[in-house]
Every structure is written in structure tokens, then in C-alpha cells.
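> 3D, please:
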Amino acid sequence: MQRSPTATLTAMEVQIQNPQTRILPDFLQTVNLKYVKLGYHYLMTHLFTIFLIPLMTLILVQAPRLSPDDIHGLWLQLQYNMVTLMVCLSFSVFGTTVYFMTRPKPVYLLDFACYRPPSHLKAPFDKFMTRSRLMGYFNESSLEFQRKILERSGLGEETYLPEAMHCIPPCPSMVAAREEAQQVMFGSLDILFKNTNLNPKDIGILVVNCSLFNPTPSLSAMIVNKYKLRGNIKSYNLGGMGCSAGVIAINLAKDMLQVHRKTYAVVVSTENITQNWYFGNEKPMLIPNCLFRVGGAAVVLSNKGGDKRRAKYKLLHVVRTHCGADEKAFRCVYQEQDRTEKTGVTLSKDLMAIAGGALKANITTLGPLVLPISEQLFFFFTLVAKKLFSAKMKPYIPDFKLAFNHFCIHAGGRGVIDELEKNLQLLPLHLEASRMTLHRFGNTSSSSIWYELAYTESKGRMKKGNRVWQIAFGSGFKCNSSVWEAMRDVKPSANSPWEDCIDKYPIKIMA
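This is a model prediction of the structure:
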């Protein structure tokens, strides 16, 4: 059954709310509550220290009052309990040894590189619409629909489309798709190897993710062939996992680095547009044409202790949530053929609601790992009051701004970013990297979170100890998170995708 074009378009539109004027007493009340909550947070964070200081003071005051006889008596008691002491010491040594042998090995991110296509592949709106009209596949209603989506999408005039889509007529062949994949993957890997001085022969693990293009030999085999990687490399090729596959690839590489000692893992995240352009008139299937653009990223990870000093980040957590058991969630991003047997990806009108549910499930698992104890207790007491006493109160949304300094939210579309800003109660500054990435590069699928991290670095905002939350959504339906900690004040690497344009950002995006 054909889905409602109006409903689909509404899901992509941005809800702009006019700022409400607040009177002075309301403002003062808000400020007071803010500082009360901040004081509570500091109290719970330093609760152990607050109780420890009086205890240490008491010990220091009482210690000089002990007589020599008291100290001699304590020594005799210690001698009589020597066996017990040795047993406890042995258990302590054994437990410590087991802990250090079984704890996960730290995984460090040495560097990453994002691909920036050549200027002749830019697709400003006028050129996009002219090419769409000249293709001859779209009726007037579809052309008007694409124009509206472009205007409201949050994309700018400098995003990129592959070579095949600039041709009239388009030539989406297997050869052209391979050329797009090679340009993106090899382009980002060349920068990565140059910036890190890493010898390709030293790579022990390779993970490539591309959702819609899976040729034979695989994309990972193309990389092995290009850079003559060693014969015993552990290579993986992930397909059909949508825009969240970049985090999945990082998770797989992390697990492999727990098994294979002292090696490097390279993760390549990309998507292929050439063979996945939709040439029909079903409006839910036209949206990807307007949003997805050329892009890719390559990341190098290490489990070598000696790399700690030169690493940019340390991987703290990866949390994956899969909602595929629910039929609506499973079909909300669905590749299929329309009535004229043209293949495309349908975006359901339920997409935003399903993404919200997946986000809720993901942060329920992530929260206890990253939130300060003050927020966890606040959430727990609110939940108890609501369940046991049937208190009429809204569910408490934890303040993730207390856990993270930077947010890299998948630039899937303007509506997705706005929805997360509202649900997580974030500030415009926290969404700046996502919005500017969407504007400059469009939806580059699984690699968008790396363009956002590169933006934060280029702005000089990444300081030692800062925590970064990367969060991505993908077909299936999945919501995946990765958490990184900066090992130093991070500067942008050479050949950053923002190198020649960072000074003009952020820019105001028109509603």
C-alpha cells in the first residue's frame, strides 16, 4: 500500500518554536533550581571525600594520644594473627593478579581521516534539480517534492554526488560504483597512512562497512589488494547494517583487539550512492536521493601500551541496541522495489517515533556506565516515586551534559538532529558539529560521526579528559553509541575535511 507523501514529508520537517517571553520571577526561579541541582551534583560526586576528611582528622587527632603500651599491645595482636594476615595477603595477591590478567585491554584511537571529494563533484540545489529534471524519470509532483525536501533538509550548496550522477543520462554501472568506492576508501586511507606514518604491513585487523554496495571480491579485499596487506590479516566486510554500522565496526575491531595482542586495527566506514539512486516516483523512496551524499572515513585503533602517549582518544564504552524484533522497527528503513520494479530505500513515516524508542533503550543501558552518581540516584528516586506511589510526574531525563563534553549525533537529517536535541535537552552548541556536518557534507551515512569529530577538533574545542558521545541510527532498526576520552588537547590532523572552510562555520541555517 502506498504511504502518505504528506506524512513522510512532515516527518522530515523541522518544528520551529518561537522563543517565549519569560517574566523576571520565572527566570530567577529557573536560575535558582539550576544552582540547586548543580550543588546536589557536586555533593554526590564528592560524597566519599566529604566523609573521608572527618575520619582522617579523627585519626590524626587520636594517634598522638596512644601510649607505648597501646602500640605494643597492637603489635602483639598482629603477631598472634600472622597466619590470618598471610592468608588474607595471599588472597589479595591472587585476586589482584586475576584482575589484571582478565581486565579488558585498553583500545586507543591513534588518528582518523575523512574523505573530501574534488570540487567538480559538488551538487548545489539548482544543479541537483536541473539534473533530476533532465534525467526524465521523475514527474512534476516528484520534482516538487524533492525541491521541498532539499530546502528543509539542512543540507548546504557544497555537498557532493558521485561522478555517475553528474552524467546526463546517469550511468550507475558496477564499474562506476567500484570507482566511487575506491576513491572514497583509498582517499581516506592515503591520508590516514600519511598522517600516522603507519606501515600497511603492520595492520592485523581490517573492518569495512558499507550498507548497500557489496561486490565480489569484497570492499575489504579491494583494500588488501591495493595496499598489499599481509596474508594473515583478519578482515571483515559488514553490509546491510545502515548508518549505525560505523559504531558496529568499531565494536568488532575492539573485540578483535582483545584477542590479538599488540597489533593495529583499521576501520573504514562508507556508503555507495552510484548504484543506489532511486529513479521512480514513490515519495518515501525519493528522500534518500535528497539527503545522502559521498563521504567516508578511515580510523586506526591500537592495543599497544606504547601508543598511549601518541593516541588521540581512548575507547571507553560501546553500547548497541537492536529493535529488529518489532515489525514496525524492522521495516521503517527498507530496501525494496516500487510498483514499477525500480529499487530504492523507503523511509517510513514512523521513523522518528521508532528512533526515539531505540534511543531510550540505548541510553537506559549507557546511562549507568557514564552518568555521575547524582544523576543515577535522581533517576532512581523519580522512578520509585512514580511506580510505588503513583506520583504524577514526568519521567526524569538524565542530564547527559554532566557526562559528556561533546556530542557527535549522526547527521541523518535535520529532523533527526532536532528530535535528539529536544529529547536529550541539549543546547545548540552541542548540536553544532552535527548541523554543520549535515550542511557541508550531507548525510554521509556511517561516516558522518567522524566528520563531526573532525569539526570539533578543527574548532580547537577538544581538551584533555573531554568525553565524546558518538551516537548513530541505522536500519534494522538500531541505535548504537560509542564513548571516547581525549588523551590530550587534540589538534586537527593534516588534510582535515574542514581545513579550508572551518573559519566560516558555524553558519546560520535558514528555517
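> only C-alpha atoms for contact and neighbour calcs from this point on.
Fine.
> Any buried residues in the helix or strand hosting R147, and which?
Counting by DSSP states H and E, the element that carries R147 is helix 140-152. Neighbour-count burial for helix 140-152, counted by 16 or more other CA atoms under 10 Å, picks out S142, L143, F145, Q146, R147, I149, L150, R152.
> Need the residues you listed in TSV (columns: distance to E336).
Below are the buried residues of helix 140-152 laid out as TSV (distance: CA to CA, whole Å):
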residue	distance to E336
S142	18
L143	21
F145	20
Q146	20
R147	23
I149	21
L150	23
R152	25
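> Which residues are in contact with the closest residue to L110 other than its chain neighbours?
Leaving aside its sequence neighbours, L110 sits nearest to A311 (CA to CA, 6 or more residues apart in numbering; 4.2 Å). A311 sits next to Y108, L109, L110, D111, M487 when contact means CA atoms under 8 Å, 6 or more residues apart in numbering.
> Now, those residues that are in strands?
Per DSSP state E, strands hold the following members of the contacts of A311: Y108, L109, L110, D111.
> Show me which of those residues is closest to L315.
Closest approach between the ones in strands among the contacts of A311 and L315, by CA to CA: Y108, at 6.1 Å.
> doesn't K308 make contact with that closest one?
Yes - Y108 is within contact range of K308, at 6.7 Å (criterion: CA atoms under 8 Å).
> got the contact list for K386?
With CA under 8 Å, 6+ apart, K386 has these contacts: K392, M393.
> secondary structure element for it?
helix 373-388.
> List the buried residues of that helix.
Quick answer for helix 373-388 (16+ other CA under 10 Å): I373, S374, E375, Q376, F379, T382, L383.
> Secondary structure class of the closest residue to the third one other than its chain neighbours, three-state.
Right, E375. Distances taken as CA to CA, 6+ apart put P398 closest to E375, at 6.0 Å, once the chain neighbours are dropped. Classification of P398 using DSSP: H, G, I helix; E, B strand; the rest coil returns coil.
> And this one, please, so the two structures can be compared:
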Amino acid sequence: MAGDLTTNTAAIQINQRHSNRRLPDFLQSVNLKHVKLGYHYLISHLLTLCLIPIMIVIVIEASQMNLNDLRQLWIHLQYNLVSVITCSAVLVFGSTVYIMTRPKPVYLIDYACYRPPDHLKAPYERFMKHSRLTGDFDESALEFQRKILERSGLGEETYVPEAMHSIPPRPSMAAARVEAEQVMYGALDNLISTTGIKPKDIGILVVNCSLFNPTPSLSSMIVNKYKLRGNVKSFNLGGMGCSAGVIAIDLAKDMLQVHRNTYAIVVSTENITQNWYFGNKKSMLIPNCLFRVGGSAVLLSNKSGDRSRAKYKLVHVVRTHRGADEKAFRCVYQEQDGDGKTGVSLSKDLMAIAGGALKTNITTLGPLVLPISEQLLFFCTLIAKKLLKNDIKPYIPDFKLAFDHFCIHAGGRAVIDELEKNLQLSPRHVEASRMTLHRFGNTSSSSIWYELAYIEGKGRVRRGHRVWQIAFGSGFKCNSAVWKALRNVKPSDHSPWADCIDKYPVELVM
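This is a model prediction of the structure:
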């Protein structure tokens, strides 16, 4: 017993010594944190703090003016009536011009994400069994797909189209049309029933799907199905990759600046049926393991009366295109392998290229969204680096000060890891992206909407919160959309997460 007591006493002393060593470090980190918060507060409210003493002086001076001084001021204004009228006219004219020419606000009324039926689920075991039974893959390709699946971040409940569940698969044009119809109409039916919008009220329609572009187009299929009016402005975007959803939002926004008092619908999807790769080239097998069925439909409006019922207001869209660089242009490339089988090849330089595109994008986005305190720190670091010409690390702005929620395209675990590291985000900030990848896989351009639905499902969106949607796509492109919540957003009964949100987040094997 005495020996045990001695041992415990020694252990306590050692722990105390270690605690004493760690305590100054902890206090230092806490102090630095509070200093930084104080700095941001001071810079952000600098104008207000400077105006307070000026306002005090004005109030004191006004209080000291007597009735005689006020009478003299009125006489002075009477003698300068022409100047007063001229200034008033200029002020009225300028205000009128500003009101007439300012950009119209774009409101997001609501959106819907497609939830495939359960019989289309593709757990690992079924996926590998079907891959083996097709007879198109050699053992090396099968083993490669198995390893990718295990490390991908995808769960056991993602979906593949009906044609891929057949043995052998039947990737026909008819089957591809069926997939497109199920996804687009499923999302649109959900959106129409939720918002109560009449198809005849839709003035603008934008559809994006990168790899499946039939004739008549996907947008024409929607016009035919819902009997949209004859003068609807319809657009069909193809070949623009996983970031096309933000491009479609940008196009709809521009159209809403031209056409008054109307609605725009943006449909984002991808088609897997005719784009499954049946060869053995490993760089072209990765999309088979990541891409899954999904799609979204978004209702936008420029009507001022819709502000009260809208969820979000579009604040910024920033688009970056690196296609002039040959490596960036070819890093996601649709081609045929040596056996003539078509697929999408992913370059080993993809993450480095994505990082460069992200840097360019946030260089443009930063000044639009970051508080002045962060911009000053970035600018000072840049000047110091130029003048001193030493190894000063570039300052990475804290985008957590600008945004409350992050919807990072669920392109794969590596993409999410890279952005979490580069933007210095916490696990909570990338939770929506990781859980979307786990539950639905990479649904291409619609993934950012599944992520927003996850955040809403958790009840985290409050009035005034800002949401950053960021997506990458072939070309190579990096596009951002910034939304501001106009109200506290409640979880939707029509959400794709409605029956499973309480199960998430789940523990992921990294």
C-alpha cells in the first residue's frame, strides 16, 4: 500500500510538472486568440468609433445655438434658394438613376434534391459483384476499384442507375433518358409541390448536365413535360463539369437582371448510364467508384414581393477558368482508352491544379466578403514579403470570419481534405460535405445542394448567416456562390435527409 501511495504521489508530481509546462502555452494561445478577436472588432468598427466623438461635438454645438442663430440660418437659406433647389434636383435625379440601374436582388425561394428509390442502392459488395460479373474488368482493375471504394468516403447507401443493376449492364440511349427523366422530374415535382409555383409562371429555365446531351435537349424535355409557356427563355449547358451548377445560377442571375418580375428554375444533374467505363485503365476507373445518381432543382425570383417568403438572397458569384493552361485543360478529360472504350480520365495533377484554381478564385472573392481587418493583414503580409524578400509565409485569410457555412463540392475525400487544410477549416465546417459524400456519393453539380439541405436539416441556418458554395469542374474551373439567409431556415419535410438526418454525422474510416 505504501509503495502504491509513493508511486501515485510521484505520478501526480510528474503530471503537475507537465501541466505547469503546458499552462503557459495554453494561456499564450488564449491570449493570442483574444488579441486577434479584439483586433478584428476594432478594425471592423473603426468608422463607428471615429464617428462617435464627431457626433458628440455636433450635438454640443447644436445645443449651444440660440433662437437668433437659427433665424439667421433660415434667412441665409432663403437668399440661396436657387442653390437649394439645384442641389435637391441633383439629389433626386441621382437617386432615381441609382434606383433604376442598380442590380436587381435575386432571391432563392426554395430548392429540392432528388432522392432515388431504395432498390437503386449500390453497397460495396453488390458493386464489386456486378463489376466482376460483367467480365469487362481484369483482376488488377477489380482490386483497384475495391481499394478506391474503401478509401473514397462513400457509404453503403449511394445509388447507381437502373441500367447498371442489370447483368450485363444496358447503357442504351433509352435507359439514359429514363435516368434523366427520373432525376429531373423527381426534383421538379418536389419543388413545385413545396412552393406551389405554376409552370406557366416560369420565365427562365437553365439545365446543366455535363455528359448526356440528347436531342431534343434536356431543357426541351422539361418544357414538354410541364407545358411551360412558349416564350420561356431556356438554356441547356453541357460539358462544363461538376461546377456547372454555379455557372447555371450565374446565367439565371444575369437573365433575371434583364427580365422583370419573373421566376427562374435551375436544374442541375449528371447522367451515369451512358458514361460508365468498362475498361481497365485505372485513371478512368475512378469516376465509376465516385459518381452516383442525384440532381437538384432551384427556384429563383427577382420579384420584390418574394423577399418575405424566400430562404436566401444571392450575394456574389465568382467564376475562375484555368482552361488556358494545358495541364489544367486536360486534367479531367473524356477520351477513349487503347481498346476504344470511352471514359473520363483524371490526372494525377488534379489536386495541385484544383489548389491553383482555388487560390485564384478566393483572390477575387476575398475582397468582396472578408472583413477589412483580414484584408489589412493579407495586404501587410504581402508588402512585407515584397520589401524584405525573405521567407515570410503568405497570410491565409480566415474565411470563417466571412462565412457561417461551407458547401464544398463532394468530389471525393481528397478534395474535401485539401480544402479543409488550405482554408484552415474545422471538421464541423466540412461535415456537410463529408456526410453528403458518404450518403449520396459525388452527384456532380448538384452536390452543393445536398450539402445545404444537410445544414438546414441540422437546424443550423439562422437569419443573416452566409453560405459559401464552392465547386470544381473540368476545363479546369473553380466557381463560388455566396448566399445570405433571409430568415431562420427550418428543416424541410421534403429534404433528401428527412428520414436519416438524426443518424448523422457518422464516424468515417480515414
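> if we can go back for a sec, could the contacts of A311 of structure 1 go into JSON lines alongside distance to V207 of structure 1 and neighbour count?
Shown next, in JSON lines, are those (distance: CA to CA, whole Å; neighbours: other CA atoms under 10 Å):
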{"residue": "Y108", "distance to V207 of structure 1": "16", "neighbour count": "28"}
{"residue": "L109", "distance to V207 of structure 1": "15", "neighbour count": "25"}
{"residue": "L110", "distance to V207 of structure 1": "16", "neighbour count": "21"}
{"residue": "D111", "distance to V207 of structure 1": "16", "neighbour count": "19"}
{"residue": "M487", "distance to V207 of structure 1": "24", "neighbour count": "21"}
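> list the helices and strands the helix holding R147 of structure 1 packs on?
Here helix 140-152 of structure 1 touches helix 5-12, helix 125-135, helix 283-291, going by 3 or more CA pairs under 8 Å, 6 or more residues apart in numbering; DSSP states H and E.
> any idea which of those helices is most buried?
Each of those was scored by mean neighbour count; the highest is helix 283-291, a mean of 23, by mean count of other CA atoms under 10 Å.
> before we move on, the earlier item: export the buried residues of helix 373-388 of structure 1 to a markdown table and tack on distance to T346 of structure 1?
Formatted as a markdown table, the buried residues of helix 373-388 of structure 1 follow (distance: CA to CA, whole Å):
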| residue | distance to T346 of structure 1 |
| --- | --- |
| I373 | 42 |
| S374 | 42 |
| E375 | 39 |
| Q376 | 38 |
| F379 | 37 |
| T382 | 39 |
| L383 | 37 |
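> which one of those sits closest to I507 of structure 1?
Nearest to I507 of structure 1 among the buried residues of helix 373-388 of structure 1, with distances taken as CA to CA, is E375, at 33.8 Å.
> From Q425 of structure 1, how far out is that closest one?
Shown here: E375 of structure 1 relative to Q425 of structure 1, a distance of 14 Å by CA to CA, to the nearest Å.
> Please apply the same query to F477 of structure 1.
F477 of structure 1 is 23 Å from Q425 of structure 1, by CA to CA.
> out of these two, which sits in the more crowded spot?
F477 (27 against 14; other CA atoms under 10 Å).
> Show me what that one lines up with in structure 2.
Mapped onto structure 2 by TM-score structural alignment, F477 of structure 1 lines up with F476.
> I figured K282 of structure 2 hits F144, correct?
Yes - using CA under 8 Å, K282 of structure 2 makes contact with F144 at a distance of 7.3 Å.
> in the stretch 1-150 of structure 2, which spans are strands?
Shown for the stretch 1-150 of structure 2, the strands assigned by DSSP state E, counting those that start in this stretch span residues 107-113.
> which residue ranges form the helices in it?
Secondary structure of the stretch 1-150 of structure 2 (DSSP state H, counting those that start in this stretch): helices located at 2-44, 46-64, 67-79, 81-101, 124-134, 139-151.
> can you tell me the helix or strand for S210 of structure 2?
Assigned by DSSP H and E, S210 of structure 2 falls outside every helix and strand.
> Name the SS class of V266 of structure 2, please.
Secondary structure of V266 of structure 2, per three-state DSSP, is strand.
> Burial check on it, number of neighbours?
23.
> cool, E485 of structure 1 as well?
Counted with other CA under 10 Å, E485 of structure 1 comes out at 23.
> And for G239 of structure 2?
By other CA under 10 Å, 16 other residues sit near G239 of structure 2.
> now do the one 3 residues further on
Here the neighbour count serves as a burial measure; for C242 of structure 2 (other CA under 10 Å) it reads 31.
> and it, what does it touch?
Contacts of C242 of structure 2 (CA under 8 Å, 6+ apart): S210, S444, S445, S446, A471, F472, G473, S474.
> ok, those residues vs Q28 of structure 2, which is closest?
For the contacts of C242 of structure 2, the residue nearest Q28 of structure 2 by CA to CA is A471; the value is 37.4 Å.
> shouldn't that closest one be in contact with S243?
Yes - between A471 of structure 2 and S243 there is a contact under CA under 8 Å: 4.8 Å.
> circling back: report the two of the contacts of A311 of structure 1 separated the most.
Going by CA to CA, the pair spanning the contacts of A311 of structure 1 furthest: D111 and M487, at 11.9 Å.
> between those two, what contacts are shared?
In contact with both D111 of structure 1 and M487: A311, K312, using CA under 8 Å, 6+ apart.
> Do you have the strands of the stretch 151-300 of structure 2 handy? List them.
Under DSSP E, counting those that start in this stretch, the stretch 151-300 of structure 2 gives strands at 202-208, 233-237, 263-269, 295-301.
> for the closest residue to V223 of structure 2 other than its chain neighbours, what are its contacts?
Leaving out its chain neighbours, the residue that sits closest to V223 of structure 2 by CA to CA, 6+ apart is R229, at 7.9 Å. By CA under 8 Å, 6+ apart, the contact list for R229 of structure 2 reads P199, K200, I202, G203, V223.
> May I have the residues that are in contact with the first one?
Spelled out, that is P199 of structure 2. If you count contacts by CA under 8 Å, 6+ apart, then P199 of structure 2 has Y226, K227, L228, R229 around it.
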